[in-house]
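Asks: the sequence and its predicted three-dimensional model are supplied below.
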Amino acid sequence: MKKRLVVIGFIGSTLDFVGKGSKRWDRWRPTISLCHQPSLTIDRLELLHDMHSKRLVERTRDDLHLLSPNTEVRAHFNPLKNPWDFEEVYTSLHDFVRQYPFDPVNEEYLVHITTGTHVAQICWYLLTESRHIPGRLIQTSPAKQDDQPAAMGKYEIIDLDLTRYAKIAHRFKEEQAQTFAQLKAGIATQNPVFNQMIEQIEQIAGKSRAPILLTGPTGAGKSFLAKQIFQLKQQRQRLSGKLIAVNCATLRGDSAMPALFGHIKGSFTGALQNRPGLLKAADGGVLFLDEIGELGLDEQAMLLKAIEEKRFYPFGSDHETTSDFQLIAGTNRDLLSEVAAGRFREDLLARINLWSYELPGLAQRKEDIAPNLAFELARVSQELGEQVRFHTEAKQRYLAFATHPSAKWLGNFREFGASITRMATLAEQGRITERIVETEVTRMQKQWHRPTTDLASIYLKDAAEALDEFDRIQLNGVLRVCESAGSLSDAGRQLFAVSRTQKKQANDADRLKKYLAKFGLDWERIHPSI
């Protein structure tokens, strides 16, 4: 048995309205033209209308009865306050579709998209493409042939089954693959955790402007990934501003507030002119705050207001300024532990933790060391201005060392990149030999097996790998004194025994406290029971 044909659509308050006289039959009317088509036998026409189109629907029904007496016309009152409001139109049509008694076994459905606002046409498309409406789209238009009645017009049925269009589907897959490659900087990874993370970031980068939190050990690639996210959003024209990146570990003491939020002239000694600050510089773009856990509580409070309200006060100013930026935050600290210790605001963590991603360290991605090796070698070759390659045996030796279970990679990709840079720089005529690899292996093994007296590694953990040897030696000496001292003041007196005699007021405890704070340390962390 042949299925009944049902057409659903709006009455055209402009296109269907051509007057009441007999000349209306000489004019093209999209709804009337549906029943003018010899190849279409419409059994039922569902017409949606508002209060102003009620009489037009009645006149159209009468004309359709004359033209196609077997076509049943049903009118549906659809009150829209604003037919150009996407949310209102979609909600209204969605409700209509949900309650409509579709019977696809016995009926075939066409959705007429010629009438109604452009917003309505888009909504019809979305509801049909998503299969909320089990049918296809139909579009009518005036006839162009002179031998064809003007009132008849023509029609085209649009099939939304994209699986039929292999080229389009293939193009979508290619674009998605290019996006993944961009976020991974072209490195083919086999790590399932990293791949899943990149796939979700690709999805939200084009939709959401909510904060993104990147966690993971130092050198895992948080800064690099933040840059790639920015470039992806820029490519999709989701941004109009710049990427402003700052390491919060460099924003300490009195300089942090003015640097972040700006300041006005004369607000403090040395403020010779107004400065907009980093948040204002990121207006319309992305603000990447690496090591956000290093910010003080006052700066955290102002940052929370700036994220939520897009408004803040520059340092020393009574007038608010605005900045609409997307925040990407990075940290190697456990922020939940920092909240428990009172060093990080719980409300700020809740605000920036909507999209949170933990980057695995290199030790957890050893299957990716080989492709990363090629990537890093190409990068260093470009920097050096010459092509550098491994001898076959040298490459095998280095990969065996780098992927061995005992390989710690404490500094992660930063440490790995430094290792490749050293070997490429020492390469003989652009070739990395086994001798160069053995020297590097020895160096790395010695670095990974420092004695436990390296207190900097004990207290700073992965962050210690970013220290210069000069700072490491000095910090180890300070920590040894602190561990043996009975109080902060006692440790300060020992450390500043000479210089304190040259000061009118020797504030040893304050000097030591500020020194430890440079590395994110405090006395309570060294002596938790005191």
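Replies: Great, that's in hand.
Asks: C-alpha from now on. contacts and neighbour counts both.
Replies: OK.
Asks: quick check, central residue of the chain?
Replies: Centroid check for the chain by CA atoms, centre = their mean gives residue 205 as the closest residue, at 3.3 Å.
Asks: correct me if wrong: that one contacts residue 226.
Replies: No. Between residue 205 and residue 226 there is no contact under CA atoms under 8 Å: 10.9 Å.
Asks: can you give the contact residues for the longest helix belonging to the chain?
Replies: For the chain, the longest helix by residue count, based on DSSP state H, is helix 166-183. For helix 166-183, contacts defined as CA atoms under 8 Å, 6 or more residues apart in numbering pick out 162-163, 187-188, 198-199, 202, 225, 228-229, 232.
Asks: now with 10 Å?
Replies: Helix 166-183 has contacts (CA atoms under 10 Å, 6 or more residues apart in numbering) with 162-163, 184-189, 195, 198-199, 201-203, 224-232.
Asks: select only the buried ones of the residues you listed in ChimeraX?
Replies: Listed next is the ChimeraX selection for buried residues among those, using 16 or more other CA atoms under 10 Å:
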select :184,187,189,198,201,202,225,226,227,228,229,230,231,232
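Asks: now, which of the contacts of helix 166-183 lie within helices?
Replies: Counted as lying in helices by DSSP H, out of the contacts of helix 166-183, are 195, 198-199, 201-203, 224-232.
Asks: got any residues that touch both of residue 205 and residue 226?
Replies: Counting by CA under 10 Å, 6+ apart, the residues touching both residue 205 and residue 226 are 212, 232.
Asks: how is the residue nearest to residue 188 when sequence neighbours are not counted assigned, secondary-structure-wise?
Replies: Sequence neighbours aside, residue 371 is the residue nearest to residue 188 in space, at 6.4 Å (criterion: CA to CA, 6 or more residues apart in numbering). When classified by DSSP: H, G, I helix; E, B strand; the rest coil, residue 371 comes out as helix.
Asks: okay, now the one to match up with it:
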Amino acid sequence: MKPIVVIGFLGTQLDAGQGAGRWNKWRPTVSLAQHDDMVVARIELLHTRKHTALAEVVKADIAAVSPETTVNLVPFDLEDPWDFGEVYTRLYDWARAYPFQPEREQYWTHITTGTHVAQICMFLLSESRVVPGVLAQTSPPRKQRQGDAGKVALIDLDLSRYDPIARRFDADQRDAVAFLKSGIATRNARFNALIDEIERVAVRSRAPILLVGPTGAGKSFLARRMFELKQARHQVTGPFVEVNCATLRGDGAASTLFGHKKGSFTGAASDRAGLLRAAHQGALFLDEIGELGLDEQAMLLKAIEEKRFFPVGADKEVESDFQLIAGTNRDLRRDVAQGRFREDLFARINLWTYDLPGLAQRPEDIEPNLDHLLALHAAENHRVVRFNAEARTTYLRFAQSSEAIWRGNFRDLSASVTRLATLADGGRIAVALVEAEIARLRWLWKHEGTGTAAATGDDVDLEALLGEEKFAGLDLFDRLQLEAVVRVCRQSRTLSDAGRQLFQASRTQRSVVNDADRLRKYLGKMGLDWARVSTDVRP
């Protein structure tokens, strides 16, 4: 058994007493050395200098009852023992300088003595493992008798040792993840791993968070759910403030965000607080942050780093402490390289960046989202609507195919479900209604200019990619096929995403699925690789 080392404060009241009668009362520090079944090797006794005489008496009494115990008196003066900041800082500095040897000794932090502030600080230092030990709580005997040491209770703050607590934390985390996903049982492994991490960051960090993804991928919805999760845990007291930066133009952009002083420009008839101040103690969601002008970007950087900024036309700074959540469908790395986005601001908001996949990259999640949207429609309209079996199969077959590009992502899916549920007679969605909806979606996406080379605005120049000689040696069939493959690659963020779309049907028939490898081999056969064909990829 490792030698026991106790760290604690002298109890100026509980440990007091210098006459012979002191042995008739229970003294918590002395009692630590009065247990026959345990020997304390050393006590680090913290005390103020004005109580040095009492500390010397306690040291001598411990030596009398337990000669094996060494007592080190540690002078510890405080200007205000009830000032949490002072007490914690002094204790922290002392603990960081102390030569702990946990491989050779075991440490008990005695929390029975000292002010309540000191006890709290000792608890926090043990919980954070600055003091690598357990808490020791001493208590007096039921009937006071000379020499009765009372009891010592040890509390290990390593929560992993307590299975019921660990299970409770696991359950809380699962509940939080389900909350972020609105209870939708999503099946996409990449998306689920992403949400798991976002949950941990949301409740542990106040640093900026950047959500990247195509329009309709759920950035705004996820930002609000993150805020609501923090709100439920009493981590924020202010509001959730949301603004789409694409709607901010000209002089009004800075005024909207940072506020202005009366008369600072034409039309400024009164003071305006601005959205950053409105978000004080809450969260500010700046959607499409890449649309901000460079001047606004500079002002935002100062506001994030210093929590203060100048409203337009003001000569005095104002303060606002908010958490920033930003969203964009642009590749900010490219914008930085091209001078459209400040590198220092990007570095500041890029600590936690999450790339939300579009609906087409999560075909397995369409079915649970379909059920979720039908349930929402029933709750809002007090009318339950269901697919018949054949209609559901027909809709999902199309919705999960490469033909369904879901350009608007969840906005497209939500609109589609709303149309089906509204038009369903008798609360049943039949095949004819599904076929009409599929035709509508095909028309919609074609009308919006998607699904063809001209429509995507991404004409593929195969001759430039392959070289004149190799291009001339390709049949028209191979040219058309390769053009389509390259186009999908340029619309995808990763090789795996592109492969998943291109092999969406055949992948279900394989025991081992490696879409990325299949696509890599196809490109290699054509003398190409991912880096070369994806150079024009857009967010």
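Replies: That came through fine. Quantities reported herein were computed from a predicted structural model and do not represent experimental measurements.
Asks: any idea what the TM-score is?
Replies: Here the superposed chains carry a TM-score of 0.77, computed using TM-score structural alignment, normalised by the length of structure 1; 450 aligned residues with a CA RMSD of 3.0 Å.
Asks: that older thread, nearest to residue 48 of structure 1, of the ones in helices among the contacts of helix 166-183 of structure 1?
Replies: residue 203 (35.6 Å; CA to CA).
Asks: which residues touch the closest one?
Replies: 176, 179.
Asks: before we move on, what about residue 375 of structure 1?
Replies: Contacts of residue 375 of structure 1 were listed using CA under 10 Å, 6+ apart, and they are 185-188, 369, 381, 417.
Asks: counterpart of residue 230 of structure 1 in structure 2?
Replies: By TM-score structural alignment, residue 230 of structure 1 lines up with residue 227 in structure 2.
Asks: does residue 16 of structure 1 sit in a helix, a strand or a coil?
Replies: Residue 16 of structure 1 is classified as coil under three-state DSSP.
Asks: neighbours around it, how many?
Replies: Look at residue 16 of structure 1: counted by other CA atoms under 10 Å, it has 20 neighbours.
Asks: leaving out chain neighbours, which residue sits closest to the aligned residue in structure 2 for residue 304 of structure 1?
Replies: The alignment partner of residue 304 of structure 1 in structure 2, by TM-score structural alignment, is residue 301. Once flanking residues are discounted, residue 301 of structure 2 sits nearest to residue 345: 5.6 Å by CA to CA, 6+ apart.
Asks: what helices or strands is whichever helix or strand the one you found is part of leaning on?
Replies: Residue 345 of structure 2 is part of helix 343-349, with elements assigned from DSSP states H and E. Helix 343-349 of structure 2 is packed against strand 209-212, helix 294-306, strand 323-328, helix 332-337, with contacts defined by 3 or more CA pairs under 10 Å, 6 or more residues apart in numbering; DSSP states H and E.
Asks: buried ones in the helix or strand just after it?
Replies: Using DSSP H and E, the helix or strand that follows helix 343-349 of structure 2 towards the C-terminus is strand 352-355. Using 16+ other CA under 10 Å as the test for burial, strand 352-355 of structure 2 gives 352, 354-355.
Asks: and strand 352-355 of structure 2, what does it pack against?
Replies: helix 189-204, strand 209-212, strand 323-328.
Asks: and those as TSV, adding distance to residue 41 of structure 2?
Replies: Listed next are those as TSV, based on distance: least, CA to CA, whole Å:
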stretch	distance to residue 41 of structure 2
helix 189-204	39
strand 209-212	50
strand 323-328	49
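Asks: for residue 138 of structure 2, find the nearest of the ones you listed.
Replies: Taking these one by one with CA to CA, helix 189-204 is closest: 33.5 Å.
Asks: counterpart of stretch 428-441 of structure 1 in structure 2, which residues?
Replies: Under TM-score structural alignment, the match for stretch 428-441 of structure 1 in structure 2 covers residues 425-438.
Asks: gap between the two ends of the matching stretch?
Replies: The straight-line separation of the ends of stretch 425-438 of structure 2 (CA to CA, to the nearest Å) is 18 Å.
Asks: same check, this time on stretch 398-415 of structure 2
Replies: Note: stretch 398-415 of structure 2 ends 16 Å apart using CA to CA.
Asks: run the chain-centre distance for that stretch.
Replies: Stretch 398-415 of structure 2 sits 28 Å away from the centroid of its parent chain (CA atoms, centre = their mean, to the nearest Å).
Asks: in structure 1, what range does that stretch match?
Replies: Taking TM-score structural alignment, stretch 398-415 of structure 2 hits residues 401-418 over in structure 1.
Asks: so for that stretch, what gets flagged as buried?
Replies: 401-403, 407-417.
Asks: tell me which of those residues fall in helices.
Replies: The members of these that map onto helices under DSSP H are 401-402, 412-417.
Asks: before we move on, the earlier item: nearest to residue 7 of structure 2, of the buried residues of strand 352-355 of structure 2?
Replies: Relative to residue 7 of structure 2, the closest of the buried residues of strand 352-355 of structure 2 is residue 352; by CA to CA it sits at 39.4 Å.
Asks: can you tell me how far that closest one sits from residue 177 of structure 2?
Replies: Using CA to CA, residue 352 of structure 2 is found at 17 Å from residue 177 of structure 2.
Asks: residue 5 of structure 1 sits in which helix or strand?
Replies: Here residue 5 of structure 1, judged by DSSP H and E, is contained in strand 4-10.
Asks: that strand against structure 2, how far on average?
Replies: On superposition with structure 2, the mean distance recorded for strand 4-10 of structure 1 (mean CA distance after the TM-score superposition for structure 1) is 3.2 Å.
Asks: now whatever helix or strand comes next after that strand: which residue numbers in structure 2?
Replies: The element immediately downstream of strand 4-10 of structure 1 (helix or strand, assigned by DSSP H and E) is helix 30-34. Matched against structure 2 by TM-score structural alignment, helix 30-34 of structure 1 falls on residues 28-32.
Asks: quick revisit: mind telling me what the residue nearest to residue 301 of structure 2 corresponds to in structure 1?
Replies: Using TM-score structural alignment, the partner of residue 345 of structure 2 in structure 1 is residue 348.
Asks: fine by me, thanks again.
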